[in-house]
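> Sequence first, then the predicted structure:
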Amino acid sequence: MAVDRLLPTDESHELIELARQIADKALEPVVDQHEKEETYPVGVFSTLGAAGLLSLPYPEQWGGGGQPYEVYLQVLEELAARWAAVAVAVSVHSLSCHPLFAFGSDEQQQRWLPDMLGGSTVGAYSLSEPQAGSDAAALSCKATGVEDGYRITGAKAWITHGGIADFYNLFARTGEGSAGISCFLVPKDTPGLTFGKPEEKMGLHAVPTTTAHYEDAFVAADRRIGAEGQGLQIAFSALDSGRLGIAAVATGLAQAALDEAVNYSQERTTFGRKIIDHQGLAFVLADMAAAVDSARATYLDAARRRDAGMPYSRQASVAKLVATDAAMKVTTDAVQVFGGAGYTRDYRVERYMREAKIMQIFEGTNQIQRLVISRHLAR
């Protein structure tokens, strides 16, 4: 179901409509096959890039779309309503462009941003490690300073688009403690950089998630973004935006589950009536709709604060928490609406429920979001 949207300009409405058309044409017809067979959708990201949908929130001077974040997130929601794995990868790409855009030197931006935002490449984000997920300050991947650059040794985990992305934001240790982490922009063909086999995930099967292994990999000094020791500041500033991306993706997934449930309830009959005409089930659908609308309003509030230059870190955590918890509840209820049929792979709601779970985990678990929110309140 197309969602009526309050958008700032006619251009924004046209962009949303373009995103819907592309999603319906390039994503909707092939999503079931790729997710079932766990195959990468070759050509999909090129299609999105050619349409300018991979770099919407960045300035036009660097090849971006120059769109407000509230518009970008609604495009992301439209993509997610057709294919969550692709939408997550688009969000991660936007996240991976943030460090260079926000902290890179003029020379670095001129050199790399046009290609990163031009639509022909995709990026990945390498913050987590096998033993350092929520505790980002516990990173052990090490960058040792050498002549003209750094030698990187260690492993990074849970990399969306790992092994396929064209560039990687790497956060590695250059010193001691939380002030001893630095950020690097690493090209995919770096000697000494290899990737493990894709993780066997519960959902989001079409886009791989892998571990990266750095074995004395050389990274030139001019590929360090920001100052030495500024890595965590860079990582956390990007995560606020990334959390909004995941909130939008979760909302799109929840909307898709709601639409499937409503359509099914209009077709399935029991006791001589459509099941939507039974109050017990109709109220379940009403609660699902309320959860989706609330999630959308929450991420839009945070996005508008971001666009206005206001502090939005707490609101980003609220949006991520509310939207992903809503997605888990809505997709679970969608399976319930379908009854036994919903527990089979004959219907998409089974996949939606599996996909929703990870959204409560990545970009900071929802327990971490509660910690962030409570710390803001304590101030």
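Cool, got the structure.
> going forward, measure contacts and count neighbours with C-alpha atoms only.
OK.
> Around Leu232, how many other residues sit close by?
Number of residues near Leu232 (other CA atoms under 10 Å) recorded here: 20.
> Same question for Gln74.
26.
> Spatially, and excluding backbone neighbours, which residue is closest to it.
Distances taken as CA to CA, 6 or more residues apart in numbering place Ala248 nearest to Gln74, at 6.9 Å, with adjacent residues excluded.
> In this structure the one you found contacts Tyr299, no?
Yes - applying CA atoms under 8 Å, one finds Ala248 in contact with Tyr299, separated by 6.7 Å.
> another structure for you, compare them:
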Amino acid sequence: MHNGDCDADAARRLVDEVGFFAEREVPRYLAGRPEEEYPDELVKRLRLLGVFGADVPVRYGGLGCGEATTARLLYLLARSWQSLASLVGTHLKLCGQMLRHGTDEQRSAWLPVMSCGEAVFARAYHEQGCSDPELLTTHVRDSAGRRTLHGRKDWVTNARHADRILVLARDGRATLGILVDPTADGVRIGPELPRPGVLGVSLASVTFDGCAFDPERDVLGGPGHDLTDSLRAGDLRSYTTRAVACAEAVCDQAARFAARTIGRRPPDAQGAIRLRVGEVRARTAAMRAIWTDLLGPAPTIGPDEAKVVCTALLQEIVQACVLLCGGAGYADPHDSLGRHYRDALALPIVGASNDTLLSRIGSAALASEEAR
């Protein structure tokens, strides 16, 4: 969304500040802390920089940046550490949903504390084996004159450190977004889910067993406000942004390593190294072209196609870069290539899995042909 509040000079300053933070402060932090630890120190810095309110209008305490600036901020964070991009990206999506769907009272109450990072949000949407909001099993019941929430959500980003969770649940034929306090009765946050990458930011299942809520105050948009169509049209562009950032980071690292060591390789290996560096550079350039088009005023590629292509290409690029660097890429404590390698594994799955998106793309293509 473009809110028109942030002028070009202010946007440039913000990008420069976040760029310095991502390039200098994040690596220094990771060098001295376990990757699995919640990065509270970095989150505090992000609050001060204003990143949690990047695309929130100034009237609600945000910075009012447009889509291009917000995408650039997520790119810089992802280039340094995917976990920060995941944490901030999830929160910004919730800011957008609050702005689009919240009542006037909800916007006034929540957006100011969300935009300054005082209240960080999580979204509980996904359920194992379910890819459509109408098929969600988490649901609302009437119980002793109260409205209560029942069900389980999987893979909730920010689950353990969120101040509020937006829970997507079925109520009759509507999909409601219910604002839930994670410390409330009837809410249980499961253990941290084991995974190879995107550590630091919390990821857990959350169970709701008779969690009571106020339909006037806690339902996003007010009682009965249906989010089904908006969920189906969910914006996946942030995952393309993260894929491009990761690809460019590992490509640059591999090229630096190759340039530093190619003179010590046998002559017959040097040609293969040049070819492999050229290959990853070409693929990364193609990804950036897709991303640039996607964020432009008249994109020629859809967000589903862009996410599938870029996250799939990323897997090939990261693997090629690790092979180029050998042990120095996979296990060097002074290089982030190994971390990017592990973090990249999640991107074809998050948001909506690439298989789900390909099925959606294929169904639309067949329907178009049948309509001719």
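Done, it's in. Bear in mind that the values here come from a model prediction, so they are computed numbers and not experimental data.
> what does Ala316 of the first structure align to in the second structure?
Residue correspondence to the second structure (TM-score structural alignment): Ala316 of the first structure is matched to Pro303.
> Could you check how far Arg188 of the second structure is from Thr207 of the second structure?
Using CA to CA, to the nearest Å, we find Arg188 of the second structure at a distance of 5 Å from Thr207 of the second structure.
> Could you do Ala346 of the second structure as well?
23 Å.
> element containing the residue in the first structure that Ala71 of the second structure lines up against?
Alignment note (TM-score structural alignment): Ala71 of the second structure maps to Leu73 of the first structure. Element membership for Leu73 of the first structure, per DSSP states H and E: helix 69-80.
> Also Asp142 of the second structure?
Going by DSSP H and E, Asp142 of the second structure is in strand 139-143.
> likewise Ala259 of the second structure?
Element membership for Ala259 of the second structure (DSSP H and E) is helix 237-261.
> Going by neighbour count, which residues in that helix are buried?
Within helix 237-261 of the second structure, the residues that count as buried by 16 or more other CA atoms under 10 Å are 237-255, 257-258.
> need the helices for the second structure, in chain order.
8-20, 26-32, 40-49, 67-80, 82-101, 104-115, 215-218, 228-232, 237-261, 267-294, 303-325, 327-330, 337-344, 354-370 (DSSP state H).
> Quick check: which of those is nearest to Asp163 of the second structure?
Of all those, it is helix 104-115 that lies closest to Asp163 of the second structure, at 9.7 Å by CA to CA.
> what's the closest one in contact with?
Identification of contacts with helix 104-115 of the second structure by CA atoms under 8 Å, 6 or more residues apart in numbering yields 50-54, 56, 60-62, 95, 98-99, 119-121, 217, 220-221.
> Looking at the alignment, what corresponds to Lys142 of the first structure in the second structure?
Match for Lys142 of the first structure (TM-score structural alignment): His139.
> contacting residues for its match?
With CA under 8 Å, 6+ apart, His139 of the second structure has these contacts: 149-151, 169-171.
> once you map those residues onto the first structure, which are still in contact?
Retained in the first structure: 149-151, 169-171, out of the contacts of His139 of the second structure (criterion both residues aligned by TM-score structural alignment, their matches' CA atoms under 8 Å).
> From those residues, which land in strands?
Mapping those onto strands (DSSP state E) picks out 149-151, 169-171.
> with those residues in mind, which one is nearest to Val309 of the second structure?
For these, the nearest to Val309 of the second structure is Ala169 (30.8 Å; CA to CA).
> Per the alignment, name the residue of the first structure opposite the closest one.
Aligned partner of Ala169 of the second structure by TM-score structural alignment: Ala172.
> right, and its match touches Leu185 too?
No - here Ala172 of the first structure does not reach Leu185: they are 11.0 Å apart, not a contact under CA under 8 Å.
> Neighbour count for these two, which is higher?
A count of neighbours by other CA under 10 Å puts Ala172 above the other of Ala172 of the first structure and Leu185, at 27 against 24.
> who's in contact with the more buried one?
Contacts of Ala172 of the first structure were listed using CA under 8 Å, 6+ apart, and they are 139-143, 152, 181-184, 231.
> do that again at 7 Å, thanks
139, 141-143, 181-183 (CA atoms under 7 Å, 6 or more residues apart in numbering).
> before we move on, what about Phe218 of the first structure?
Phe218 of the first structure touches 149-152, counting by CA under 7 Å, 6+ apart.
> Not counting its neighbours along the chain, what's nearest the equivalent of Ala220 of the first structure over in the second structure?
Matched across to the second structure, Ala220 of the first structure falls on Asp214, judged by TM-score structural alignment. Spatial nearest neighbour of Asp214 of the second structure, chain neighbours left out: Arg147 (7.1 Å); criterion: CA to CA, 6+ apart.
> What number of residues are in the vicinity of that neighbour?
By other CA under 10 Å, neighbour count at Arg147 of the second structure equals 15.
> repeat for Ala87 of the first structure
Ala87 of the first structure, neighbours per other CA under 10 Å, totals 26.
> Leu371 of the first structure too?
13.
> What distance do you get for Cys246 of the second structure to Ala85 of the second structure?
From Cys246 of the second structure to Ala85 of the second structure the distance is 11 Å (CA to CA).
> what's the burial count for the aligned residue in the second structure for Leu281 of the first structure?
Aligned against the second structure by TM-score structural alignment, Leu281 of the first structure finds its counterpart in Ile273. For Ile273 of the second structure, the count of nearby residues is 17 (other CA under 10 Å).
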